[in-house]
Structure formats: C-alpha cells, structure tokens
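Enquirer: Pasting a predicted model and its sequence here:
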Amino acid sequence: LGRTLKKWQKTILAYFDTGGASNGGTEAVNGLIELGRRIARGFRNLENYRLRMLLIGGGLDASTHTQL
C-alpha cells in the first residue's frame, strides 16, 4: 500500500489542488459516443451519423425524435 500511495502521490494531491475537479463527465460522454458509434455501424449518411452522436451525447431520447 505504501509503494502504491507513493507512486500516485502527485496525482492524488492534484485532485485536492483542483478543487475536486475531474474529467469524469467528459469520459462518460465519450463512452456514450463510443457505444453509439458501435451501434451505428452501417450508417451511410454522415449527417445521420452526426445527428445520432448529438442525440446520444446530449442525453436525448431518440424515440421521441421520429423525423431524424
């Protein structure tokens, strides 16, 4: 445990220096977009793909947007 804490000391202390800020939100959106990318394989139209990523990244329910 001691070696692990020493190894990660700068990173752990940086968390407190930034007021607890993290990139967790960004990573969550990236994960959703990656999931959407896997699901959207086969989209032939780049605009449809772009709109799908915006729907997924924005947290909208695609079933309510029937015209996309």
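Expert: Sure thing, it's come through.

Enquirer: alpha carbons only for contacts and neighbour counts from here, please
Expert: OK.

Enquirer: State which helix of this protein is the longest.
Expert: Counting by DSSP state H, the longest helix found in the chain is helix 24-39.

Enquirer: hmm, who's touching that helix?
Expert: Residues from elsewhere that reach helix 24-39, judged by C-alpha atoms under 8 Å, 6 or more residues apart in numbering: 52-53, 56-57.

Enquirer: Go again with 7 Å.
Expert: 53, 56-57 (C-alpha atoms under 7 Å, 6 or more residues apart in numbering).

Enquirer: Take this one as well and set it beside the first:
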Amino acid sequence: LLAWFTAVAAHEIPELMRLARTLDTWRDELLAYFDTAGVSNGPTEATNALIKKVKRVGHGFRNFANYRLRLLLHCGVARQTPPTTPIRRRLPRLAA
C-alpha cells in the first residue's frame, strides 16, 4: 500500500491523489476489515431496511404483537409451533 502511495505521488494525477488521500484517511478502517476475517455490518443494515419497509407498507398497526408477527414473517424467522399430528399413517396411493 505504501508503494502505491509513493507511485501515485510521483505521477501527480489529481484523481489518484484524491483517492490516495481518501485511502490514507480510512486506512485503519480498511485494514480492520481484513483483520476481522471479513465481518460486515451489511446483514444488519439489510434487516433494518426490511423493518423500515414493513413499517412503511403497514400504514400503522393496531398493536405491537401484529407488528412483531409481520416482521418475523418478512424476516424469515421460523415460528416455534408444535408439529401437527398426522392425519394418515400411510402415504396416499397416486394414480399413474
């Protein structure tokens, strides 16, 4: 990275100089991405955007329980319900 900075400084291209300044300003944050094995805030931001969308489309909910259920439905969280009892003990015969 330092070699690239010196090469950019030697050429004095305004766009590359600006990019070099930006990279130098954000150096710690950029290198931290590689130190933390690529951990990203992206999934959290996507969930927050989905929550805001559900709230906007809902035009208001009567109570928090309905709002919570709608969020769980849209976010793909499985509800913890007991399994249903089977009606038949055998598989139906299919006509060929």
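Expert: Perfect, I can see it now. Owing to the predicted nature of the structure, the values given are computational and were not obtained by experimental measurement.

Enquirer: Mind checking the TM-score on these two?
Expert: With the length set by TM-score structural alignment, normalised by the length of the first structure, the two chains reach a TM-score of 0.77; 60 aligned residues with a C-alpha RMSD of 1.6 Å.

Enquirer: thinking again about what came up before, the second structure: matching residues for the longest helix of the first structure?
Expert: Helix 24-39 of the first structure lines up with residues 42-57 of the second structure when matched by TM-score structural alignment.

Enquirer: Out of the contacts of helix 24-39 of the first structure, flag the one nearest to residue 2 of the first structure.
Expert: The closest of the contacts of helix 24-39 of the first structure to residue 2 of the first structure turns out to be residue 57 (C-alpha to C-alpha; 39.6 Å).

Enquirer: For that closest one, what is the corresponding residue in the second structure?
Expert: By TM-score structural alignment, residue 57 of the first structure lines up with residue 75.

Enquirer: Residue nearest the middle of the second structure, spatially speaking?
Expert: Taking C-alpha atoms, centre = their mean, the centroid of the second structure lies closest to residue 43, which sits 1.9 Å from it.

Enquirer: need the helices for the second structure, in chain order.
Expert: Going by DSSP H, the second structure shows helices at 2-11, 14-25, 27-35, 42-58, 64-75.
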